[in-house]
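K.L.:
This is a predicted model, with the sequence first.
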Amino acid sequence: MKKKVLVTGSDGFIGSHLVEALVRKGFDVRAFILYNSFNSWGWLDNCAPDVNGKFEVFAGDIRDPAGVRSAMQGCDAVLHLAALIAIPYSYYSPDTYVETNIRGTLNILQAARDLGVKVIHTSTSEVYGTAKFVPITESHPLQGQSPYSATKIGADQLALSFYSSFDLPVTVIRPFNTYGPRQSARAVIPTIIGQIAAGGSQIKLGASSPTRDFNYVMDTVNGFIAALNSSNGIGEVINLGSNYEISIVDTVKLIAQVMNREVSIISDEQRLRPDKSEVERLWASNKKAHDLLGWSPEYGGLEGFSRGLAKTIQWFSVPENLAKYKVDIYNV
């Protein structure tokens, strides 16, 4: 019998790739998307032809406990990706992040506990804040340097508390900076690619000195599936990262090189985070993911990052894909 899984946040960047991968691997997938009056399924409206029509769609809102419980009926596991993730927007609307990221996660956990469903909960490298040591292991201190990261810390701790208190099978997956086709324009790599693809030579960015550990989306997806298929991660927090650190300015140079363009960087004040909120350094240790899940990135190191960027640039260079992005404005 096929394992039935619920994927929240299926209409988003990582979620849509995850739905496609799960369908291809033979899972019975129910895709939870955010209800809207346009009946849009987000990126699933443009899913691959071999996957189209082979998954169930549930339109709802993770802030609604009754809807969450209904969506989870009959499922063996839930991969919980739904969240508000834009850091700048969390400065303006922190209450919305509490309701979605904390209250929404509580709804997932309560329903899973009652229905006997395994939970794969999505964290973020932002919960670590600026690295106190590198590479960052799962024992690194947690630092809520933005309302977004604070709500994700809260959601993570709720998830782990349900494991400790109720023996709910929970694994917390902590992806570092995932990138790839379909990523939101509010993220730095689509921002850079979009401006260059639209003909720009002066690239508007916020801080360019921070470093990040970029993880190609299919590596992130494979990490989720590894956690789903294993019991070794239950009760654990597990980083998914490439174990490769690169600055934003060097990322710009690498993208420009792949796109064969000469560019310069302009610091755009509205894109800068408040000083104490900027995360200056992220670099993942992925040893635990390898040891517990047998997961290793296929796009690790400079060579892997270059390959992942080439795939991402190729996707953004398709006119109908680029047309979905507002590259000429700051996307909060």
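P.N.:
Nice, I can see it.

K.L.:
From here on, just use CA atoms for contacts and neighbour counts.
P.N.:
Will do.

K.L.:
can you tell me which residues contact Tyr216?
P.N.:
Thr178, Tyr179, Gly180, Tyr299, Phe305, Gly308 (Cα atoms under 8 Å, 6 or more residues apart in numbering).

K.L.:
I'd guessed Leu106 sits against Leu160; true?
P.N.:
No: here Leu106 does not reach Leu160: they are 11.2 Å apart, not a contact under Cα atoms under 8 Å.

K.L.:
So these two - more neighbours on which side?
P.N.:
More neighbours surround Leu160 than the other of Leu106 and Leu160, with 23 against 20 (other Cα atoms under 10 Å).

K.L.:
Would you quantify the distance from that one to Val172?
P.N.:
According to Cα to Cα, to the nearest Å, Leu160 and Val172 sit 8 Å apart.

K.L.:
list residues touching both of the two?
P.N.:
Counting by Cα under 8 Å, 6+ apart, the residues touching both Leu160 and Val172 are Gly235, Glu236.

K.L.:
buried residues in stretch 196-209?
P.N.:
Neighbour-count burial for stretch 196-209 flags Ile196, Ala197, Gly200, Ser201, Ile203, Lys204, Leu205, Gly206, Ala207, Ser208 (criterion: 16 or more other Cα atoms under 10 Å).

K.L.:
let's bring in a second model and compare:
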Amino acid sequence: MKILVTGGAGFIGGHIAERFVVDGHDVVALDNLDPFYDVDIKRHTIERCREHASSGDGRYELVEGDVRDADLVSELVADADYVYHQAAQAGVRQSVENPRKYDEVNVDGTLNLLDAARETGIERFVMASSSSVYGKPRYLPYDEEHPTTPVSPYGASKLAAERYVCAYSEVYDLSAVALRYFTVYGPRMRPNMAISNFVSRCLDGRSPVVYGDGSQTRDFTFVEDVVEANVALLDTDAADGEAINVGSTDNIEIETLAEEIRDQLAPDLDLVYEDRHDADAEHTHASTERAAELLGYEPEYTIREGVSAFIDWYRENREWYEPLVRNS
């Protein structure tokens, strides 16, 4: 199959592209190599995909470009069977500073892809949405019927984009689905995320920094579980027009997470506390019943298992990854 992965050099998109190449598919990764975080992390992802392709797996091509370029998007979608739209302007806090860029990339970029997809007639369109669409919880865990009242421009842009995906599925008979990711982590993750930051600081003998009092809770989802949810969408059309949670099996307080990483790596360190940003969610926790029903989704990693796997990977790749974490 020919698969276009937007954001295909990024964290989640890169893992999805790599998996599809390993599975023998022909992958085109569209990425603008935005320096939102150190681009060398993306270059490691690109090289891994190229290595898989050169060893006889599927084909791989990187196209450096932007989802805001409607002509380029149309050209790439016309040659694809499936579109996995993972490209986005990420960052809840940064969206407060520049909300219009988030609208341009996350909403207009998605519309460019959707327009190209309905004109071409692809097999399926899969969009990466976010738990940020929910906003302040009225109850937990979030199920897909929970009101969507995002509290950041990032969350608002992801909600607008996923609503377009579902609307296009309805009115244009486009096979399309949105997956609402819950705080994804794992190898090659963005350096400014909590888990990579805690691990890096502890291994360097520096105290982990917790924003707020640490009572916030997160449903952290290991990237391999997210990849499996995406792969499942190659084989079923049961989820057309749906927005579906993709989370883990549990959630954890940020302070507890920092303590557990600290206790494993540098038990003599004290935690450091700084002010929490207003746009950060207080709590997240996913109900994954719909994903289980429609996709057969069963996350394999608890937060503790996933963090342990990430620490092992971090140690093996510390020579190149850690300097990028510290300098980002």
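P.N.:
Sure thing, it's come through. Because the structure is predicted, anything quoted here is derived from the model rather than measured.

K.L.:
what's the TM-score for these two chains?
P.N.:
After superposition, the two chains reach a TM-score of 0.91 (TM-score structural alignment, normalised by the length of the second structure), with 317 aligned residues with a Cα RMSD of 2.0 Å.

K.L.:
coming back round to it: want to try a markdown table for the contacts of Tyr216 of the first structure, with secondary structure as columns?
P.N.:
Below are the contacts of Tyr216 of the first structure laid out as a markdown table (DSSP: H, G, I helix; E, B strand; the rest coil):
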| residue | secondary structure |
| --- | --- |
| Thr178 | strand |
| Tyr179 | strand |
| Gly180 | coil |
| Tyr299 | coil |
| Phe305 | helix |
| Gly308 | helix |
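
K.L.:
Go through the residues you listed one by one and say which ones hold in the second structure.
P.N.:
For the contacts of Tyr216 of the first structure, the subset whose aligned partners also touch in the second structure (both residues aligned by TM-score structural alignment, their matches' Cα atoms under 8 Å) is Thr178, Tyr179, Gly180, Tyr299, Phe305, Gly308.

K.L.:
could you point out the longest helix in the first structure?
P.N.:
Secondary structure assigned by DSSP state H gives helix 147-166 as the longest helix of the first structure.

K.L.:
helix or strand right after it?
P.N.:
Using DSSP states H and E, the next helix or strand after helix 147-166 of the first structure towards the C-terminus is strand 170-175.

K.L.:
can you give me how far that next one is from the chain middle?
P.N.:
Centroid displacement of strand 170-175 of the first structure relative to its chain, using Cα atoms, centre = their mean, to the nearest Å, is 11 Å.

K.L.:
corresponding residues in the second structure for that strand?
P.N.:
Mapping strand 170-175 of the first structure onto the second structure (TM-score structural alignment) gives residues 176-181.

K.L.:
The matching stretch: which residues count as buried?
P.N.:
Buried residues in stretch 176-181 of the second structure, defined by neighbour count with 16+ other Cα under 10 Å: Ala176, Val177, Ala178, Leu179, Arg180, Tyr181.

K.L.:
and if you look at stretch 25-40 of the first structure?
P.N.:
Judged by neighbour count using 16+ other Cα under 10 Å, the buried positions of stretch 25-40 of the first structure are Phe27, Asp28, Val29, Arg30, Ala31, Phe32, Ile33, Leu34.

K.L.:
Quick one: distance of it to the chain centre.
P.N.:
Going by Cα atoms, centre = their mean, the spacing between the C-alpha centre of stretch 25-40 of the first structure and its chain's C-alpha centre is 17 Å.

K.L.:
what's the answer for stretch 157-176 of the second structure, then?
P.N.:
19 Å.

K.L.:
got the contact list for it?
P.N.:
Taking Cα under 8 Å, 6+ apart as the rule, stretch 157-176 of the second structure contacts 102-103, 106-107, 110-111, 114, 117-118, 121-127, 129-130, 132-133, 148, 150, 177-178, 237, 239-243.

K.L.:
So which of these sit within strands?
P.N.:
In strands, defined here by DSSP state E, the members of the contacts of stretch 157-176 of the second structure are Arg124, Phe125, Val126, Met127, Ser129, Ser130, Val177, Ala178, Ala243.

K.L.:
could those go into TSV alongside distance to Tyr273 of the second structure?
P.N.:
Listed next are these as TSV, based on distance: Cα to Cα, whole Å:
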residue	distance to Tyr273 of the second structure
Arg124	45
Phe125	42
Val126	38
Met127	35
Ser129	30
Ser130	26
Val177	39
Ala178	35
Ala243	36
